[in-house]
Each structure stands twice: as structure tokens, then as C-alpha cells.
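Enquirer: predicted structure and sequence below. I'll ask about it afterward.
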Amino acid sequence: MIVNEKHVKITEEASHYDELEQMDTLDIISSINNEDKKVAEAVEKVLPKISHLVDEITTRFEKGGRLFYIGAGTSGRLGILDASEIPPTFGMPHDRVIGLIAGGDSAIRKAVEFAEDDTKQAWKDLKEYHIDENDVLVGIAASGTTPYVLGGIHDARSNGILTAGITNNPGSPLAIESDIAIEVVVGPEFVTGSTRMKSGTSQKMVLNMISTALMIRIGRVKGNKMVNMQLSNTKLVDRGTRYLVEELELSYDEAEKALIKYGSVKKAMEALKQQ
């Protein structure tokens, strides 16, 4: 496993701004906004890599495979966030996209000291889900050196599992260790080393692309609508009802009754079109 710590860490380089405490509030947030503008451009440069990864995940997903995210700290939380939104948004089971964080679920809210330094723990966590070669593992680490992530990627790859790494430092151990390296170079952070900022934003953007494109590719979206979303609150029932009104030219009451009867926009559409 590659654990070289000597590569250049752009994420640890000094901010382009100094004496932040001397700035007034508008200067602070304007400067942060100017830095954030660089993120989308950095993500754009790696779109071919993201596209390739989505296609690989789709192939495995259609055979029953799963998508796993692993990370520590902010990176781990972002993976869990993305995974947790798949069931309500696209109606997928909770066990198809899974996010794991160093230190376990308690680390979602409160940092667990030194949890990210164990190179063996990620594989132990993954084995609890019986991960195999039909699955895909995506490691997320701004630094590209997080031991928890590196160990998981190394062990997964050694067991014939496709791996990808999302990092913000070019040439990092994570990029080298992964089958597909997604290196989003956003530059130094506004607050030196605070990778919850631009690096985290870029990771969120990439994860949005991966999961959304995957769900579209496997047929969980129709047109531009979330036709498989869970009807878990009044807002979503209203949204689904309006989808049916638009698609089938029903009255609102008719559409709502059909939606509640069949349980999803997609099922309601299919049933009503057959009548």
C-alpha cells in the first residue's frame, strides 16, 4: 500500500489571503465566494473520469452490485449524506448505496480521535457488508493520504473490487492506489488547511454527479422527474400529484388518489396508462 507522505499537498498550502481577522464581514464572505467560484472549473476538468466511473458503477449496479463510499471527517460525512439521500429521492433500498465513516456512526456528529489512522479498519467495516467484486468502492479524502481510506482502497482492490478515489491533491497516494483517480485541484483553502471549504464543496459536487447520473442511467428518473421518490411527507405527495397531473392530464384530486393507491409516481403512471 502506498503511504508516501512526501508528495505536495496543495490543500495544506498557505491561503492566498492573510490577516483574516482584520477583514470586515463583507470582505470575508466576498473572498470566500471568489474562492468558491474556482470549484466548478476544477470539477469540470475531471468530468471524463467521473463519467467513466459512473459507467463502471452502472454496469455492476444492473447486476445487483452496490456502491460504497468510505472517508473520515468531512469526507466521510459527505459520503454518508449522499448515500442517505438515495432512498428518499430515488426510491432505492438503503443497502444499495452505503456510506461508511472512520470511527463509525458516532463520528458523523462528533470527531472520533485517531479513528482515521487505522489502515485495517475500513476493510473490517466493509466485510460486515460482504463486499465483493460486483460492488464499487469510492474513497474520499481531500489530502489523499488518510490511512483509513487508503487501507480500504488497497484491500478492496486486492480482492478484485473496482476502486475510485476522490481527492484534492494531484499525485496523492489515494490517486495512485485507486483504479480511477478523480483529482479535483481547487487550490489552497481560504482558511489554510480547512478542507471543509473548497475541497469539501468539490467533493459534494462530484458525489452529486456520481449518484444522480447513476440513478438516471438505471431508470430511476423519467424525463426530468423523480418518479420513484418516497412519499414521506405532504410536500412530496403534492409534488408527485403534480407530476401525474402534468403527465396524464388528470385533475389534482384524481392524481392524488392514484398516487396514494399505487405508492409512487412511476407505478401510478404505468397503471393508469394501461387503463
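Expert: Structure's in. What do you need?

Enquirer: CA atoms for contacts and neighbours, from now on please.
Expert: Will do.

Enquirer: chain neighbours aside, what residue packs nearest to M92?
Expert: I86 (6.3 Å; C-alpha to C-alpha, 6 or more residues apart in numbering).

Enquirer: what about the one you found, how many residues nearby?
Expert: Using other C-alpha atoms under 10 Å, the number of residues around I86 comes to 21.

Enquirer: give the contact list for it.
Expert: Counting by C-alpha atoms under 8 Å, 6 or more residues apart in numbering, I86 makes contact with M92, H94, V97, S211.

Enquirer: and the residue positioned nearest the centre of the chain, what element?
Expert: What sits nearest the mean C-alpha location of the chain, by C-alpha atoms, centre = their mean, is L207, with 2.9 Å. Secondary-structure assignment from DSSP states H and E places L207 in helix 198-217.

Enquirer: show me the two of the contacts of I86 that sit farthest apart.
Expert: H94 and S211 (13.5 Å; C-alpha to C-alpha).

Enquirer: which one's more surrounded, these two?
Expert: Each of H94 and S211 has its neighbours counted (other C-alpha under 10 Å); S211 has more, 19 against 13.

Enquirer: use this one as the comparison:
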Amino acid sequence: MTDMPDLIALSSPTEERNPATTDLDTLPSAELTWRILGADAQVITAVQALAVPLAALVDACVAAIVAGGTVHYVGAGTSGRLAVLDAAELAPTFNAGPELFRAHLAGGPEAMLHAVEGAEDSSDLGAALIAEHCGPDDLVIGLAASGRTPFVGGALAAARERGLVTGLISANPQASLATLADHALLADVGPEVVTGSTRMKAGTAQKLLLNALSTATMVRLGKTYSNLMIDVRPSNEKLVARTVRMLVQASGVDAAEAGRVLEEAGGSVRVALIALLAGSDAAAAREAADRFAPDAARIGDPAGIRAAVASLGTAG
């Protein structure tokens, strides 16, 4: 017989019953969906309240990556799957591979589709992950809706022992793992519409925080010009079209001209953009791009596009 868990350990806002949804199974579909979405609306307020600590974690991620380190996400279940999704989407969007952001899911890749029993309950597995995958300049962010997942706790404790900067993203304002985090983002979203179903509000909060964290980090690292993605990896027709459209939006030239310059630039969006904004040829734009490489310390122009264009005689 399996040992009964400590009831104190089970105490968490994510496990409480929501008094506003005790009649959930009596509702018609229209009222049911209205009630669910109404609860979801509360998540935005809870997440926006974390803007200041989130900014501090962004700065820590930027510092780690600039130093040559990697940001590691560590999670289990829904939290871990959201982390895997966020890290995977950075490659096509910002041309940022696992050398910048890497996600580790309790139970391994198989757990993306199927629950791996017991994986999240092992702190030793979390600690072993840090020993195997983390270097001296890395940063570790744990994700745990309840704020007490042993796998995540083991990883954070091991990271702290090695002197690594740590973060925690949770939906429990009293998360026990917060003591292991230099940066704790604890979203107060309250109990779920369906008791304990943390793929709902808790998952939405974590998804929003991950989106903001990784996007802000990429912007700070010079992966955008204005609000345009200039390091997009054009791996399919949609992304190729997006690249040309972005050059049109940034420079005002027509699509044919943008495509021609992009080809002359060897497919480099940065070089093509500098050439178009400065009215220069691709060779000069490439040299300027090399002189003004992305630099997170270049406030107001981390991508170096404006500086490169100005060096060629035109203000961008």
C-alpha cells in the first residue's frame, strides 16, 4: 500500500476548491464556458503584478547568456511541458537554440505525451540533471504550479550548491521552493475552476510568464529591430514570406526590392536591413553589421542596427 502523503504538504491554493464553481456540472455549455473564461481573465492581473521581479529575472538571464551560459528550465507535468514548448519556439522565432535556452522535463521526452509515473517525485533525479547538464555560468529556472515539486526542488538545491543563479515560476504565493530561488515569480491566481487542474489558470500564468521572460531576454540580446524579428530562421514558406514582409515594413521598399537585397545579403536579415535603411550595398552593410554586433549593453540599440546604419551615413 502506498504511504499517505503529508496533508500539510498538500496545502496549496492550486488544490483548494473554488467557491464560485461548485455548481460547475449543473451548467449548460454557454454558462460553463463563460464561467471558465471569466476565471481565466483573473490571470492577467496576477501576472502583471509580477512585472518588477520578472524584469530582474530577465536581467539575470541576459547576464548568464552574455557570459556564455545557458538558461535551463526544469519542470514536471504541465509546467514542464510549457517550458519545453517555450524553449522549442525560440529556435524558429529568434534563431536561438538550446545553447541559450534548454528545457528539462521530468520523465524525459516521453513525458510530453504520456505521464511518467513517479518522475516528478524524485529530488535525486532533479539534482542529477544539474550535475549532468549545467555549467558554471548557467542559470536554472524551476517551474512548479504547486511550488513544491520534489524534482524541481532537487534541481534548484543542486544549482544553489554550485553557486548558480536560480529562479522559480509558481502559482502558489507560499511556495516552499521559493527559498531556493534568487528570483521567485509566484502568481496568485487562486483555486482552479476544476479543483487541482493546474493546466488551467496556473498553466496560463506560467505560459504568460515564460512568454514574457524569453521574449524580453531575446529583445535585450539584440534579436529584434524595433518590434521586428531580425533573427528569424526562415525554415518554411511562411517564415520566408515573413522575412521579406519585415524588410518591407522596416524600410518602406516594395517586396521585390526587399527580396533582391535579401538575396544579395546571402539571406542575412540583419545585413539586408542595414543595406536597405542606409541605401548601401550588401558588402558595406555586412562590414557594418560585423562592426556593430548585437550587444545587450548597448542601451537603446542592442541589435546594433541603428549604429551600423548611422556609420554608413544614414540615421536608422
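Expert: Happy to help now that I have it. Keep in mind the model is a prediction, meaning the values are calculated, not measured.

Enquirer: what comes up buried for the helix or strand just after the helix holding L207 of structure 1?
Expert: Remark: after helix 198-217 of structure 1, the chain's next helix or strand is helix 234-248, criterion DSSP H and E. Neighbour-count burial for helix 234-248 of structure 1, with 16 or more other C-alpha atoms under 10 Å as criterion, is recorded at V237, D238, R239, G240, T241, R242, Y243, L244, V245.

Enquirer: elements contacting helix 234-248 of structure 1?
Expert: If you count contacts as 3 or more C-alpha pairs under 8 Å, 6 or more residues apart in numbering; DSSP states H and E, helix 234-248 of structure 1 packs onto helix 252-262, helix 265-273.

Enquirer: ok, average deviation of it from structure 2?
Expert: Helix 234-248 of structure 1, aligned to structure 2 and superposed, deviates on average by 1.6 Å (mean C-alpha distance after the TM-score superposition for structure 1).

Enquirer: residue range for that helix in structure 2?
Expert: Aligned by TM-score structural alignment, helix 234-248 of structure 1 falls on residues 237-251 of structure 2.

Enquirer: for that stretch, which outside residues touch it?
Expert: Under the contact criterion C-alpha under 8 Å, 6+ apart, stretch 237-251 of structure 2 has outside partners 228-230, 232-234, 253-255, 258-259, 262, 269, 272-273, 276-277.

Enquirer: ditto for stretch 5-14 of structure 1
Expert: Counting by C-alpha under 8 Å, 6+ apart, 142-143, 145, 168-169, 171-172, 185, 187-189, 192-193, 195, 199 sit against stretch 5-14 of structure 1.

Enquirer: what comes up buried for the helix holding L207 of structure 1?
Expert: For helix 198-217 of structure 1, the neighbour count (16+ other C-alpha under 10 Å) marks 198-204, 206-207, 209-216 as buried.

Enquirer: what range in structure 2 does it sit on?
Expert: Counting by TM-score structural alignment, helix 198-217 of structure 1 pairs with residues 201-220 of structure 2.

Enquirer: now swap in stretch 161-168 of structure 1 and tell me
Expert: Using TM-score structural alignment, the partner range for stretch 161-168 of structure 1 is residues 164-171.

Enquirer: check the offset of the matching stretch from the chain's centre.
Expert: Chain-centre distance of stretch 164-171 of structure 2: 13 Å, with C-alpha atoms, centre = their mean, to the nearest Å.

Enquirer: mind reading off the mean deviation between the match of helix 198-217 of structure 1 and structure 1?
Expert: Compared with structure 1, stretch 201-220 of structure 2 is 0.3 Å away on average (mean C-alpha distance after the TM-score superposition for structure 1).

Enquirer: contacts for that stretch?
Expert: 14, 39-40, 43-44, 46-47, 54-55, 57-59, 61-62, 78-79, 82-83, 86, 90, 94, 143, 145, 169-171, 187, 189, 192, 224, 296, 302.

Enquirer: just stretch 168-187 of structure 1 next, same as before
Expert: Contacts for stretch 168-187 of structure 1 (C-alpha under 8 Å, 6+ apart): 1-4, 7-11, 38-39, 42-43, 45-46, 49-50, 53, 139, 141-145, 149-150, 153-154, 157, 162-167, 198-199, 202.

Enquirer: sweet, I'm off.
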